[in-house]
Structures are given as structure tokens and as C-alpha cells.
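A.B. asks: the sequence and its predicted three-dimensional model are supplied below.
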Amino acid sequence: MKVRDVMNPDVVMCSPEDTIGDVARLLKQNDISGLPVVEDGKVVGIVSEGDLLRLLEVPEHGGLWLPSPFEVIEVPIRELINWEDTKRMLEDVGSQPVADIMKEKVYTVSPDDTIEKASESITRHKINRLPVVEDEKLVGIVTRGDIIRGLGKL
């Protein structure tokens, strides 16, 4: 069975200039977990829910900090400032272009490749989807679920 037999030709995609907020809305509205980033018909990156979630990671502070008696009063203020900084940072994230977080290394398949080849690539690279490319242009997308559905038809 070929990739073209199981791929979805109606690809939800974005451009590198689209904002992270817009991409998050696209993922939610279309109930998908990732999408290709396309410029002039060519795949230039890929972005997933995982990429968006990594934006929310707060770096851990190493070492043990114990406040002095004088700092006990300052701690609630310090925590308030950190929260406000974090809140402001998260608001700014949504306006950044998706090019800032997309993965530029994109694994692709051809519509004429077998679903076994697509499955092997998905498994080896630990990814959930493969853009389907023909003559350097995006023509579809194939996910793990598409492959499993295809195997059910065999």
C-alpha cells in the first residue's frame, strides 16, 4: 500500500510568519497535534503541541535558598514580581512568529513510498506525522493514525 492511499491531501498548515498564538488556535480548531510550516509551497519546518508546551517550561533554579529573617518580608514581593514577569513573558510568546520555535529538520515521504517506509520513519525518528512531498511541494500529510487505518484495510 502506498502513502498516497492513506495520506490526507487537505493539509492544515501555517507560514513561518504566523504567530504562535495563531498556530495554537489552528491546532485546537482542527483537533490536530502538529502541522507543517510552508513557504511558497515548500515545507520549511514543522511545529507540534510539544513545541508550544516547551514554551511554558520554567527553568529550575539550582541550589538551596533559605531566606534570612530580613528576607522573609521580601519573599512575597519577590514571588509577585516573578509571577508578573512570567505572565508578561507568556503574553509575549503568542505574538512571536512560529519560525522562532519550529523544527527546521523535517522528515518527509513521497506519495509513492510504501506505508511500511512511512511507518519505519515515524518510528525511527519518534514523530507523529510526515509531510508528503512531491517535486519539493507539499501534497499531503500522513500520521500514525492514517497508517494504522491503512493497515486495517489490508
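C.D. replies: Perfect, I can see it now.
A.B. asks: going forward, measure contacts and count neighbours with C-alpha atoms only.
C.D. replies: Will do.
A.B. asks: return the set of buried residues in stretch 41-60.
C.D. replies: Buried residues in stretch 41-60, counted by 16 or more other CA atoms under 10 Å: 42-48, 51-52.
A.B. asks: mind listing what's buried in the top helix by length along the chain?
C.D. replies: Once the chain is assigned using DSSP state H, the helix that runs over the most residues is helix 71-93. By neighbour count with 16+ other CA under 10 Å, helix 71-93 contains the buried residues V93.
A.B. asks: same for the next helix or strand after it, what does it pack against?
C.D. replies: Note on helix 71-93: by DSSP states H and E, the next helix or strand toward the C-terminus is helix 115-125. In terms of contacts (3 or more CA pairs under 8 Å, 6 or more residues apart in numbering; DSSP states H and E), helix 115-125 is packed against strand 129-134, helix 144-152.
A.B. asks: quick one, helix 115-125 and helix 144-152 angle?
C.D. replies: With axes from the mean of the first three to the mean of the last three CA atoms, to 10 degrees applied, the angle from helix 115-125 to helix 144-152 works out at 140 degrees.
A.B. asks: show me the contact partners of helix 115-125.
C.D. replies: 1-3, 107, 109, 128-130, 144, 147, 150 (CA atoms under 8 Å, 6 or more residues apart in numbering).
A.B. asks: so how far is that helix off the chain centroid?
C.D. replies: With CA atoms, centre = their mean, to the nearest Å as the basis, helix 115-125 stands 19 Å off its chain's centre.
A.B. asks: related to what we said a few turns ago, which of the contacts of helix 115-125 sits closest to L26?
C.D. replies: Using CA to CA, R129 comes nearest to L26 of the contacts of helix 115-125, at 16.1 Å.
A.B. asks: put this beside the first:
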Amino acid sequence: MQVSNRMTKNPVTISPDTPVSEARDKMKKESIHRLPVIDKNDHLIGIITEKDILYASPSPATSLDVYEIHNLMSKLKVHSVMTKDVITIGPDTPLEDAARILADNNIGGLPIIENGLLIGIITESDLFRVFVELFGAREKGIRLTALMPEKRGELADLATAIAKAGGDIVSFGNMLGENATNRYAIIKVKNLSEKEVISAVQPLIERIVDVREI
């Protein structure tokens, strides 16, 4: 799946000459944590986040009164505190690549550019929702985490064993194991009891790490 399937289209934006206080108020009103900054030609020139505004704000220990702080923030413009070197992606970027870029760069959102124009944004919250879908977190079933040998066809054999036992797989993922010889399999199954799931997979795995009904 690509980011175009899960991005927020036509995101809320802001101009570079807007006071930082207005940017803060807009984020609060829209319940968002960042605003792409667009110039008069609708080109992305930066991004401003809640963290940027926090760093630009006077310290809580300041001797300034509320009026002085408000006056200071109203004079400070978005272009002076925004991040200018924005990491962007295209709409055909795979979701897992977007997640990797966010994690590797310790950022919370990626503007999506097509033909030089901003068409959307994907954030860590969007990817959390994808994670929930991938693991069937809103569906009931037996969730099994098992350590299994790193062998060709092993995942297919596991799926076949569950199907033969009468189970339906809600979600199926795998992760790096304890070493190069094994992997963790995380499976959610419905229409089987916990005992039946264990019985079906036991001959194919090294050990069960966790099993529970959720």
C-alpha cells in the first residue's frame, strides 16, 4: 500500500509571514501538531511544528508578563522559526518506507509532493492506524507469538496448518528473531480455540513466546 491511500489530502497550511501565535492557535483549533508552510505560488518552503513554537517561546522562568509574551509572539513570524530543509516524499511511496523515514529522522510527519505541489501529508498517527489494521487489533481472536526456524516455506506451512485446523487468519506478521536462524511470527486467528491454535502450530515452531485471546 502507498501513502496516497492513507495520507491526509489537502492539509491545513500556513503562510511564512503569519505570526507564530496564529500558527499555534491554528494547530490547536485543528487538533494537529504541524503545519506545512506554503509561499504565494503554493510551493512548500518549510514546516512548523508545536516543538518549533515551544523552542521559540519565552522560558516559563521569564520575567515577562502575559501581555509582553503575547506581544512578542505576535511579532515573531513563521518563517523565522520553521524548518526549511523539509523531508518530503511522493504519493507512490510505500507506507513502510514512509515509516522508516520518520523513524530514521526522528520526525512526526512527511509532506507529500506531486508535480512540485503539496497534495497531502502523512503523520505518525496515520501510520499507527495502519499498524492497528495490519495486526487486526480491533478484531477478536487468538493472538500467538512464536519463534520459528528461518527456513524457506516455513510461513506458508504455518498458514496451511492453521487453515487445515479450521482457523481463519486475521493478521500475520514476522520480525527478526533472536539470531540469524529464526524469526518471530505474530499471528491472530479466529474460529479456533487457544488450545487448537497451539496444537496446529506446535510441530512447526521452536517455541511459543506468547499466546492470548484478545
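C.D. replies: In hand now; what should we look at? If you're wondering where the values come from, they're calculated on a predicted model, not measured in any experiment.
A.B. asks: reformat the helices and strands packed on helix 115-125 of the first structure as a markdown table; add mean neighbour count.
C.D. replies: Converted to a markdown table, these look like this (neighbours: other CA atoms under 10 Å):
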| stretch | mean neighbour count |
| --- | --- |
| strand 129-134 | 23 |
| helix 144-152 | 15 |
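A.B. asks: just put those in JSON lines and tack on distance to M7 of the first structure.
C.D. replies: Listed next are those as JSON lines, based on distance: least, CA to CA, whole Å:
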{"stretch": "strand 129-134", "distance to M7 of the first structure": "8"}
{"stretch": "helix 144-152", "distance to M7 of the first structure": "7"}
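A.B. asks: nearest to I77 of the first structure, out of the ones you listed?
C.D. replies: Proximity to I77 of the first structure, assessed across those by CA to CA, is greatest for strand 129-134 (45.3 Å).
A.B. asks: in the second structure, what stretch matches that closest one?
C.D. replies: Per TM-score structural alignment, the counterpart of strand 129-134 of the first structure in the second structure is residues 109-114.
A.B. asks: distance from the matching stretch to the first structure after superposition?
C.D. replies: Once fitted to the first structure, stretch 109-114 of the second structure is off its aligned match by 0.5 Å on average (mean CA distance after the TM-score superposition for the first structure).
A.B. asks: what helix or strand is G140 of the first structure on?
C.D. replies: G140 of the first structure is part of strand 137-143 when elements are defined by DSSP H and E.
A.B. asks: now that strand on the second structure. Mean distance?
C.D. replies: Mean deviation of strand 137-143 of the first structure relative to the second structure after superposition (mean CA distance after the TM-score superposition for the first structure): 0.3 Å.
A.B. asks: tell me how many other residues crowd D5 of the first structure.
C.D. replies: A total of 15 residues lie near D5 of the first structure under the criterion other CA atoms under 10 Å.
A.B. asks: could you do K105 of the first structure as well?
C.D. replies: A total of 9 residues lie near K105 of the first structure under the criterion other CA under 10 Å.
A.B. asks: disregarding residues adjacent in the polypeptide, which is nearest to the residue nearest the centre of the first structure?
C.D. replies: In the first structure, the residue lying closest to the centroid (CA atoms, centre = their mean) is S48, at 1.4 Å. Nearest residue to S48 of the first structure, sequence neighbours excluded (CA to CA, 6 or more residues apart in numbering): G34, at 3.9 Å.
A.B. asks: L52 is in contact with the one you found, correct?
C.D. replies: No. Counting by CA atoms under 8 Å, G34 of the first structure stays clear of L52, with 9.9 Å between them.
A.B. asks: show the contacting residues for the equivalent of V98 of the first structure over in the second structure.
C.D. replies: V98 of the first structure maps onto V78 in the second structure, with residues paired by TM-score structural alignment. Residues counted as contacts of V78 of the second structure (CA under 8 Å, 6+ apart) are 15-20, 23, 48.
A.B. asks: among those residues, which ones are buried?
C.D. replies: 15-16, 18-20, 23, 48.
A.B. asks: distance to D104 of the second structure and secondary structure added to the residues you listed, as JSON lines?
C.D. replies: Converted to JSON lines, these look like this (distance: CA to CA, whole Å; DSSP: H, G, I helix; E, B strand; the rest coil):
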{"residue": "S15", "distance to D104 of the second structure": "28", "secondary structure": "coil"}
{"residue": "P16", "distance to D104 of the second structure": "27", "secondary structure": "coil"}
{"residue": "T18", "distance to D104 of the second structure": "30", "secondary structure": "coil"}
{"residue": "P19", "distance to D104 of the second structure": "31", "secondary structure": "strand"}
{"residue": "V20", "distance to D104 of the second structure": "28", "secondary structure": "helix"}
{"residue": "A23", "distance to D104 of the second structure": "27", "secondary structure": "helix"}
{"residue": "I48", "distance to D104 of the second structure": "19", "secondary structure": "strand"}
